[in-house]
Structure formats: structure tokens, C-alpha cells
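Peer 1: Got a predicted structure plus its sequence, pasted below:
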Amino acid sequence: MSTRILGISAYYHDSAAALIVDGKIVAAAQEERFTRLKHDPSFPAQAINYCLAEGNVKLADIDAIIFYDKPLLKFERLLETYLANAPRGIRSFIRAMPVWLKEKLYLKTVLRREFRQLAELDKKNPIPKLLFSEHHLSHAGSAYFPSPYEDAAVLCLDGVGEWATSTAWKGNGNQLTPLWEIQFPHSLGLLYSAFTYYCGFKVNSGEYKLMGLAPYGEPKYVDIILEKLVTLHDDGSFHLDMSYFDFAVGSTMTNSKFADLFGGPRQPDDAEVTQKQMDLARSIQVVTEEIVLKIVKHLYTLAPSDNLCLAGGVALNCVSNGRLLREGPYKNIWIQPAAGDAGGALGAALVAYHHYFDGKRSVNKNQDSQQGSYLGPAYSNEDVLSAVKDKGLTAHVQEDLYSFAANLLEQGNVVGWFQGRMEFGPRALGNRSIIGDPRNTKMQSTMNLKIKYRESFRPFAPAVLAEDVSEYFEHECASPYMLLVANVKKALRLQTDESLFGIDKLLQQRSTLPAITHVDYSARIQTVHADSNPEFHALISAFKEKTDCAVVVNTSFNVRGEPPVCSPADAIRCFLATEMDYLVMNNVVLKKTDQPEFAITLAKQTKFDRD
């Protein structure tokens, strides 16, 4: 008899659901993809419905539902923190308590009510067994259990769960054993988010911008950070001087003392990027990398292994991950692609299967069980053509798809590429992607300004045939989830004017693949494998055959402020509202210039209304 487990994360940010059957990942998706609300924290009703439908099961067939953290422990942390800082923080306390007293303290009751409504059950029909995992155990489960390792050290770094902000584990067989933890308020994730906030970006989403800005700056604030803000020990443990921060009990991340230390108030939201922001970004990036390296080197003394697994929001810092791979003591690194809270739903379900039900774990040493993270819904040609007809658009079915699409890229077109099952996690991995020719000198600015409607400095990632990765990058191992940064090979680099400073560095071509080469010659690599994504692999192979280039630009299929597209209708709206040239859904092709003007105008009006 099969064991079916539904994992959920909700009520903070990035709510999600995941379905596990006999330890195998059947489906996983974030609620934001269905509601179109970026980082949607609400009960993941649509994601749950999708997972159940994908698994062809009803809620009554589920053996257990598991929530990704323990709200009572989180409430304990809130109360103790407010009491320790009283009377400071009284306003924040008053704002927070009604939600806790009304809902979060009674989460078990709230969840049962939501599931009854979802399944249209009355009180006489019980919902499945309801379990709760600890936040960092969920992260650790998401990192270790899908990995291709029989044993591994596991490191989880994020903002905060219940109490823990940093934890280390030993994974062996079907068990995770805790080794140590660092507790709130001392948090590497919150330290990085404090600089995100101070630089004028949104916490929990703007961290990518800070990482992208870092190469334009100089590490001039590193000493100040390590002297004033962080006490770093030889074993990688650290303490923050909380007199500079307001996140423990206040409504902001930093305070006036922090602003005085760095010579002025917080940068306003969406203000023009300054050199100071670039220098702050570079400085906190350097500090983050040094802390992570120290932690991992000490972890190796406690859990020697060839293998390291990572999860938690800090594991999305692909620059730090790249350094770990090059300089750290572990031979192999596997990073959960949905490393943030969404991945907690998946990790919790895997923890329930292996720890609560004592399910056996089978490992394929040559391949993880994440299935390329293609765990979301897929759509048939009938679904696609129905959406096209509904919008009154023009399309054709293309038989020789890969050669045709490769020609489009070679001609300089920007193409929306919509294939197969949607990705789980924040990265586009070739199924909900916008793609282009990396050799095109105008591609980065075109995609940023006319397609993504975002800052010009934001870098784009290369998707490269796995078998050819070492031809283009100083990198040899698999990186299927776009979570490792490596340098473009020196043979492909071009001579540049080293006197240029700051954002002016963006104005010059740095390699023969200018659209994916960041200003420090780095690139966030996705290796594309024929076994996990044969469609995307076939497209890049066709492009290579035509151009002798085995790389394409790959960015997520969305515009600024929206999550990546999920359905054909989402893809069509994004295609019409931007300057994208073609949209390819399965083998159905839409050309922008063939579409009626009224449809394009309506889509653009809708986009700006949503903005």
C-alpha cells in the first residue's frame, strides 16, 4: 500500500505544496504561480489542488499532511524577544498580536478548516493526520533527501525559522541528525536582508539585486561590518551587534545608528543606483562569503564527507556557492533549487516519509531525485490553442520546432519558451523561460529594459549544454539548477578599459558572449541535460549546429513584479505586454507582428494597471 504525504508551507511568504508518494516527488508548486501574486503567503489552495490532481488522488487518500514549521515555537520566540526588549517594540507587538491570537496560535484548527473547505468536507469527515516539522528540519530534508548522496553534511542558512537561523546536520541513510545551531537574532540571512533594505530594495525579493550589484562596487565597508556589526569566530559562528538593527522588535531592518555608521539614511525605494549602494553590496557579499566558508570548513571537522547539501534562503546566493565549490573542503555540493520557504513544503513531506513513517531511501548516485525541478503543471497543445483562440490571436503549429526556434534566436529575436512541466523554485530552467542569443551585444539591455522592465545592471544566466560547459566556463561539474557561479573562460574574454568605474563597467563588451558575462567575468550557469530536459537540450543543440555556440540566454518568463508564468494564458499576456518577438508554447508559435493591435494594447494596459 502506498504512503501519500502532502507537505505545505504558508502564512509567511512563498507558500507552496508538494506531494510525495512512497518517497518519490510527484508534484510541487508555489501558490504565487496560480494567484499571480508574487511571494503569495496565503493558504496554498490552488497548489494543493494541482498536486492532488497530478497525483490522481483525493484528500481522503492522503496518509498525512505536514506543515513546514512549528508556530508555537515561533510564538515563543516572539514573546521572549519582545519581553527582552521591552518597552521598546511595543507598537510592533501590538500590531503582531491580533494575527497570532486570532489565527496563528490556532494553526491546527485553521488548517483543518481550510482543508475541509478545499475538499468540501463536513465536520463528520476527518481530514488526514496533521503533522508539524521544525522549519530548519524542513530545509534540511529538502536539501538531503533528494540529493544523490548516501551520506552528506547538510547546512541550512536563512533569516529565521522558529528560533534557528543557521543549522548543521548529518545525513545518513533515511535519517538527519542535528549537529549545531545558531539562534535568532544572530542571522546571516537577516544581516544580508538588512543591507538589502538599507540600499532601497525590498526584503525577501531584492537580495538578488544586491548580489547583482556587488561586482560593480568596491569592498570598502568590509572592515566596518566586521568591526562594528558582526563578531566572527574561527569556527564560523557569529554574533550581531543588535544596537544597529531594528528587525528584532521594530518595523524596519536597520535603525539610525546603522545609518550613521554608513553615512546617511536608507536609500529611497526605486531610486537611482549610486556607487555607495554598489560598494555596500560588494562589501556585504564579501562578508557573507567569508562567513559561509568558515562555517563550512568547521562543519567538515564535525561531518567529514565528500558531500555537502545546502538549503535556506542564503543557499540561493550562487556567488557564495561557487566559492564553496572551488575553495571549500567538500568534493560535491547539491543545493535544493527551491531553497527558500517554498522548498520547506517539499522538505517537510520528505521528513514525514523518512522520519515519521520510517520510509526507505533509495539513491541513484548519478542523478538526484528532484527530476530537474520540473514538478509543476504541463499543458497540452489543445490547452494552448484554446488560450490562443480565446484571445483572438494568430498562431501556427511548427513541425520542425528546434531548427525553427534556433533560427529565430540566430536572427536576434527574443523568444518566450513555454514547454512541459513548470519549474519548482525561483529559477527558470528552460520550461518557463525567455531566451536569446548570448553573442548579441544588445541582448542584455533589450531583455532588461524592454522585456523584464527592470534595472539595466541585472545579469542574465547562460543555459549551456552539459557536455560543453567546460568549453565556455571555468567549470566542469553539473549545475542544473542555476545555483553556481563560475567565470567565463579566459580565451573568450575581451580586452576592456579598466579605468571605467561602477555602473560604467556595463557599457563595454567583456567576452564573445556579452549577454551572459557579468562585469567580473562571472556567469550563473545552468547546465542542460538531455535526460532531464530533452526539449531544451534539443533547442540548444540545434542552435549550436547553426552557430557553433552551445549557449543561450535564459531568464524567467515574467516581467518585474510578477512571478514566472504558469499557464498558456499567463504566457500570452506577458508576451503581448512586452517587446518579445515570438512565443513558442509546445510547438505552437505566435509572432508578435501577426497579432491584432487591440490585443497588444489591452495586454499592456492590464500590465500597467497591475503595476
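Peer 2: Everything's here; your move. Numbers count the residues shown, from 1 in each chain.
Peer 1: going forward, measure contacts between C-alpha atoms and count neighbours the same way
Peer 2: Noted.
Peer 1: pretty sure A378 is touching E423, no?
Peer 2: No: A378 lies out of contact with E423 (C-alpha atoms under 8 Å); the separation is 10.1 Å.
Peer 1: Looking at the two, which one has more neighbours?
Peer 2: For A378 versus E423, the count of surrounding residues by other C-alpha atoms under 10 Å is larger for E423: 27 against 18.
Peer 1: Tell me how many other residues surround the nearest residue to K592 once chain neighbours are set aside.
Peer 2: With C-alpha to C-alpha, 6 or more residues apart in numbering as the measure, D581 is the residue that lies nearest to K592, at 5.3 Å, once sequence neighbours are left out. By the criterion of other C-alpha under 10 Å, D581 has 18 neighbours.
Peer 1: what's the answer for F543, then?
Peer 2: Applying other C-alpha under 10 Å, we find 25 other residues in the vicinity of F543.
Peer 1: Mind giving me the packing neighbours of the host helix or strand of it?
Peer 2: Mapping F543 onto the secondary structure by DSSP states H and E places it in helix 534-547. On a contact count with 3 or more C-alpha pairs under 8 Å, 6 or more residues apart in numbering; DSSP states H and E, helix 534-547 meets helix 401-410, strand 461-465, strand 551-556.
Peer 1: If we use 7 Å, what do you get?
Peer 2: Packed against helix 534-547 by the contact rule (3 or more C-alpha pairs under 7 Å, 6 or more residues apart in numbering; DSSP states H and E) you find helix 401-410.
Peer 1: Contacts only, for the residue nearest the centre of the chain.
Peer 2: Closest to where the C-alpha atoms of the chain average out (C-alpha atoms, centre = their mean) is P426, at 3.2 Å. By C-alpha atoms under 7 Å, 6 or more residues apart in numbering, the residues touching P426 are A338.
Peer 1: mind checking how far it is from S433?
Peer 2: 12 Å (C-alpha to C-alpha, to the nearest Å).
Peer 1: can you map out the strands along the stretch 251-400 of the chain?
Peer 2: Counting by DSSP state E, counting those that start in this stretch, the stretch 251-400 of the chain has these strands, from start to end: 307-311, 332-335, 396-397.
Peer 1: Pasting the second one now:
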Amino acid sequence: MMRIILGISAFYHDSAAALIIDGNIVAAVQQERFSRLKHDPGFPADAVRYCLKTADCQLDDVDAIVFYDKPLLKFERLLETFLVRAPFGFTGFVRAMPVWLKEKLYLKHLLRKELRALSGSANTQTRRFPLLFTEHHQSHAASAYYPSPFHHAIVICLDGVGEWTTTSVWEGKGNTLTALSELHFPHSLGLLYSAFTFYCGFKVNSGEYKLMGLAPYGSPKYADLIRTHLIDSKADGSFRLDLRYFDYETGRRMTSQRFHDLFGRGPWPQDKEPDQMCMDLASSIQMVIEEVVLNIARYARSRVKTGNLCLAGGVALNCVANGKLREAAIFDNIWVQPAAGDAGGALGAALAAWYSQSDVAEKPAADTMQAACLGPAYSDADICQAMTEWAVNGERLDDDKLSTVVASYLADNHVVGWYQGRAEYGPRALGNRSILGNPASETMQRVMNVKIKQRESFRPFAPAIRLERLGDYFDTQADSPYMLDVARLLPRHCYTVSASEGLDKVNDKRSAIPAVTHLDYSARVQTVTSNDNPRFYALLCAFEAQTGLPVLINTSFNVRGEPPVLTPADAIRCFLATEMDYLVLGNYLLDRRTASARAIQRARQTTFEKD
């Protein structure tokens, strides 16, 4: 039986590697963290090296390498789509075909070539490894069910497209996953949402978060237009798009001229500040997506007699829709894979292979994602070396003093970079690669967005809160360790706001914790426990002791267009290039005021393409 399994996702976006031993998750990380190229699609060589090093093994020790989708099925979809739409899209066909014929159709050969290069030996035994392939949605489903705390659950996978499948419903029971239903390309909730992402001036596959964050600034005045012309949704969870309004099948754009005519103008320019129409469109498509997701969930619940739900696929990162699912109480328990997008496919592929060949009758009855802290950690020696390289000094504090001192800085409205332990797997910073701030500050959201993150001022920030204090602030008792649920602030903490217009609404003080309260009094909550992250939990306790608030702003440690930092050197560079006040690296505390002008100038020479 296979013991050591390496999972790989690559060649589309968010490449990653994951390694399991005897079904236990040992390591998982995205390639972008090493390459510093956001959503890096390349072969995840650095991620594979890290996984092998963590497991203290070589490629020759691996029993199987599993790729997260089946390229021949993808090629079939591409070819059939172009044939059906011929002669439309011929230019796209000519552009895509050489790439498919040269690389993706012969993916097994390409993978073996990359693995040989990775081994560093021309005589490697790589060719004898069983090289396996799972279907894309099978990888998503496995990543959601097997690490979840359930022995029996419905699994819903929603994304843009895998090989053919865009929406799938599964039953997970014991150690098996059974597909119940699926919808196929080109009918896709993920692609529908991405079409509006493109139309509102954001980049596809990276700007969907922005569209979700923009939605509360508008009203759903176009929802009926979308329901009437773009999507036909049924009570059984199925839906169809009117493809005349889209151009993603064979063209270069997401939307067609008919789409533009329907809404009365062409796509909004990228990087131009959204206008009220963009806000209303964001609100409208968010409402429609939520309705369809609820339909799918109700249908799935009627098929399988269990109150547990697992979610994966890119649409599962829409935390607002997840919050609506929780509020609807269709299920008793909901668990979302923290690396729900394609990066999580690496882990799902490995787990699918393990459970398909394992004689274990049951999976663990616990969340086995280890708080998603599955990436690299760095030692004090690594931290000191990075400080030497950047010519910066840090004071080493013991754990208790560190929490007290940093809490006092946060209470005084300073911004702190917080770098601890293993890097998070997935798109969310969960207290190990984070930037922290005071949620009670009226100006902190704008300061952190514009001066620190260097991104759009309307983007919301998440509150991290100790789990036992969750019900004192938000309308839920549901644990949310992966920051993938939206809850509403309790009325007693909310304020009536002025009638500001457009993006100026961000400046209204609408609650006792305004920096983490979105326009509709919602927040993307992260719950923290002493078991999952003891050091971050201790900091929350220290902050509450000084301010009375058990909440901190938690956002990823990066600037716009940059992946979250990985190494201590990455953290120092980002710290110096922004206007953060303090940086904590393990037990070392760095003060920006002591940094030299030369180090700051050097840090600012590194730039990233805007997403």
C-alpha cells in the first residue's frame, strides 16, 4: 500500500504541492510563496522541495505522485468547444493549440521531465514512480471532505471549470466519496462571477475578492436583469447561462457585445476607481450567486440524509455566500477547505489517491488541516541572518513580554507586522504571516489599505477574535478558524451612520470596531483558539486586557500584487517598503524608526505587478 504520496497542482494558476504520509498531512504550500509571483502557474519545484524536506525524504522515497486533474479531458473540452462554435473563435483556437500539443497534451512527459530536473540526477528512478491523475472536481471534493471533522457529509464543489465540470455534488461517507450530480462547462457560477469581475474593471482570477468587497457599496438594482437574461436557475440546483452574453468559450474577453449592450456600456477600465454602476453590479451579481448557491445546497440536502456540508472550489472562497448558507440553516455544520481554490487541489489529489487504495474504514473524526499552518517555518538563526542581510536590529523578548509590548503598540494605533511559525496554506493569513491593527480606530482601515497594503481604500479587513468571545460581538456561535464566513455585528455594537455617497461611505464610523465593520455591518470573522495558534491567542488576550476589546484587525502580510511573505527576509523587505511601525519576527521586535534610509530605499526597489 502507498505510504508517501505527493500531490501537485500546476499549469493553470495557484500551483502548489502537498505531501501526506499514511494519510496524515505533513506539508502543503503554494509555489507563489517562493517565486514571489502571485498566482504562479508554473511547476511547483520549490514547493515540492519544501514538502520533501519537511518529510525528511527524497523523491525516490515517494510511492506515488498525483496530479490534480486530467489533461486529456481538458483537451477534449477545448477541442469540442471550438468545433461547436466554429468558425467563431478560430483565432483563439490557433493560439491555444500549439501550447496544448507541445505541453499540456503530453503532461505526463512534462511532469517526468520536471521531476528529473528536481532530483538533480540524470540516473534518477523517477520514471518508475506511479504517476496518477485525479479529476479536477474529485481533487476539490477530496480536499474538502477528508480533512473535515465529519464521517458523513455532503460535499459541494463550485469553481470556474475543471476538465468539463463546473459544479458538483458528492456524498462523503466513511473513507469513500461518491459523485451525485454535476454541471458542465460552459455553464459556470465561477465564470459568471468572473465575467462581472472583468466587466467592473478587475482582473479575472485575482479581482473576485474586490468585487465581493465592493458589493455592499451598491444596491442589487440589476439582479432582475441578470436573472432574466444571463442565468436560468432551477429549484433543483441546476442552472444554465445564456451564452450569447459571454465570450469566454473561445474569445479573449469574458463578456460579449450583447452583454455590454444589456448594461448600456463597455467594460470599466482596469485600475479606474469604481463608479456607482460598478457598485450596483457587484451587489447584484453577489445576490444572484448567493441565491443559486442556496438552491444547490437545498437540493443536495434533500438527496443525502446528513446535516454536514463541506465546500471547495474557488466559489467557496466567497465568504459572504458562505455566511448566507450558515444563516439559512440548511445544514447543521459547514466546513470549508481553507485552500479552496486550485492550490488545494494538490492536497485533494494526494488524499484521493490515499483513500482510494487504503483499507482504513474511517477517516479521522477531526479537522486535520492543522489550522492551515502547513507551510515553511524559519528558525531564530534564519531570522538573525535576515536581519544582518538587511542591516536592521531587533530586540529579543520573552513570550509574555512580547505579547504585552506588542498589544500596547496596537492599542496606540500602531501597525504591526506579525511573523510566526509555519506559513499558511491557502489565500488567508491566519496569524502567522499577518499585519495587525487596532479595530477601534476610525482611520485604521484607510491607513492600512492605502499606506500599508497599497490597495483600494474600499477593501474590508477581517477581525480576529478569541472563539469564546465570538457571541459577544457577532450573531453566530459557529467556529470560523479559516476566515471563510461572514457574520453580522450585534446591534449593541453598531452606530447609525450619515448618508455618505459612493466610496466615501468607507469613512463612516458605523460601530465600536469600525475598522473591521463593512458597510452592511458584516465582517469576515476569524476565530482563534489557544490550541490552534497559542501565540496569536496570547496577543489577543493581552490586547483585551489593555483595551477591553478581544478583537484585532488581521490581514495578510503583503502589498498589492505580492503573495504573502514567506521568509524572514521577505517580511523585513515588505516591512521597510511600507509604513508599518513595528515588525515581530518570532520573538524579535523591530522598530521602523531604527531602520536606515538606505535599507528603506533598497526595500522600495522591489515592486509587484498590480492585481
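Peer 2: On my side now, so go ahead. Because the structure is predicted, anything quoted here is derived from the model rather than measured.
Peer 1: isn't the residue nearest to K592 of the first structure right up against W417?
Peer 2: No: contact criterion C-alpha atoms under 7 Å: D581 of the first structure and W417 do not qualify, at 11.3 Å.
Peer 1: Please identify which of the strands of the stretch 251-400 of the first structure is closest to A478 of the first structure.
Peer 2: The stretch from the strands of the stretch 251-400 of the first structure with the least distance to A478 of the first structure (C-alpha to C-alpha) is strand 332-335; that distance is 9.7 Å.
Peer 1: compared with the second structure, how much does that closest one deviate?
Peer 2: Plainly put, strand 332-335 of the first structure ends up 0.2 Å away from its match in the second structure on average once the two are laid over each other (mean C-alpha distance after the TM-score superposition for the first structure).
Peer 1: Of all the helix elements in the second structure, which one is longest?
Peer 2: helix 276-303 (DSSP state H).
Peer 1: The counterpart of I154 of the second structure in the first structure and N332 of the first structure, how far apart?
Peer 2: Alignment note: I154 of the second structure maps to A153 in the first structure; criterion TM-score structural alignment. Note on A153 of the first structure: its distance to N332 of the first structure, by C-alpha to C-alpha, is 11 Å.
Peer 1: joint contacts of the two?
Peer 2: With contacts taken as C-alpha under 7 Å, 6+ apart, the residues that reach both A153 of the first structure and N332 are 307-308.
Peer 1: and the two? which has more neighbours close in?
Peer 2: A count of neighbours by other C-alpha under 10 Å puts A153 above the other of A153 of the first structure and N332, at 30 against 16.
Peer 1: Give me the angle between the strand or helix carrying the more buried one and strand 307-311.
Peer 2: Using DSSP H and E, the secondary-structure element containing A153 of the first structure is strand 151-157. Relative orientation of strand 151-157 of the first structure versus strand 307-311 (axes from the mean of the first three to the mean of the last three C-alpha atoms, to 10 degrees): 30 degrees.
Peer 1: what's downstream of strand 151-157 of the first structure, the next helix or strand?
Peer 2: The element immediately downstream of strand 151-157 of the first structure (helix or strand, assigned by DSSP H and E) is strand 164-172.
Peer 1: Check which element follows that following strand along the chain.
Peer 2: strand 175-183.
Peer 1: what comes up buried for that next one?
Peer 2: If you call a residue buried by 16 or more other C-alpha atoms under 10 Å, then strand 175-183 of the first structure has these buried ones: 175-176, 181-183.
Peer 1: For V273 of the first structure, see how far away the closest residue to C51 of the first structure other than its chain neighbours is.
Peer 2: Of all residues beyond its chain neighbours, the one nearest C51 of the first structure is A27 (5.3 Å), with distances taken as C-alpha to C-alpha, 6+ apart. Shown here: A27 of the first structure relative to V273 of the first structure, a distance of 40 Å by C-alpha to C-alpha.
Peer 1: again with V99 of the first structure
Peer 2: In this view, V99 of the first structure and V273 of the first structure are 36 Å apart by C-alpha to C-alpha.
Peer 1: So these two - more neighbours on which side?
Peer 2: V273 (15 against 11).
Peer 1: which residues does the more buried one contact?
Peer 2: Under the criterion of C-alpha under 7 Å, 6+ apart, V273 of the first structure has no neighbours.
Peer 1: if we go to 10 Å?
Peer 2: Residues in contact with V273 of the first structure, defined by C-alpha atoms under 10 Å, 6 or more residues apart in numbering, are 199-200, 213, 267, 455, 457, 503.
Peer 1: ditto for A117 of the second structure
Peer 2: Shown in contact with A117 of the second structure (C-alpha under 10 Å, 6+ apart): 45, 111, 124.
Peer 1: secondary structure element for the spatially closest residue to L19 of the second structure that is not a sequence neighbour?
Peer 2: In space, and not counting its chain neighbours, L19 of the second structure is closest to L6: 4.6 Å by C-alpha to C-alpha, 6+ apart. Element membership for L6 of the second structure (DSSP H and E) is strand 4-9.
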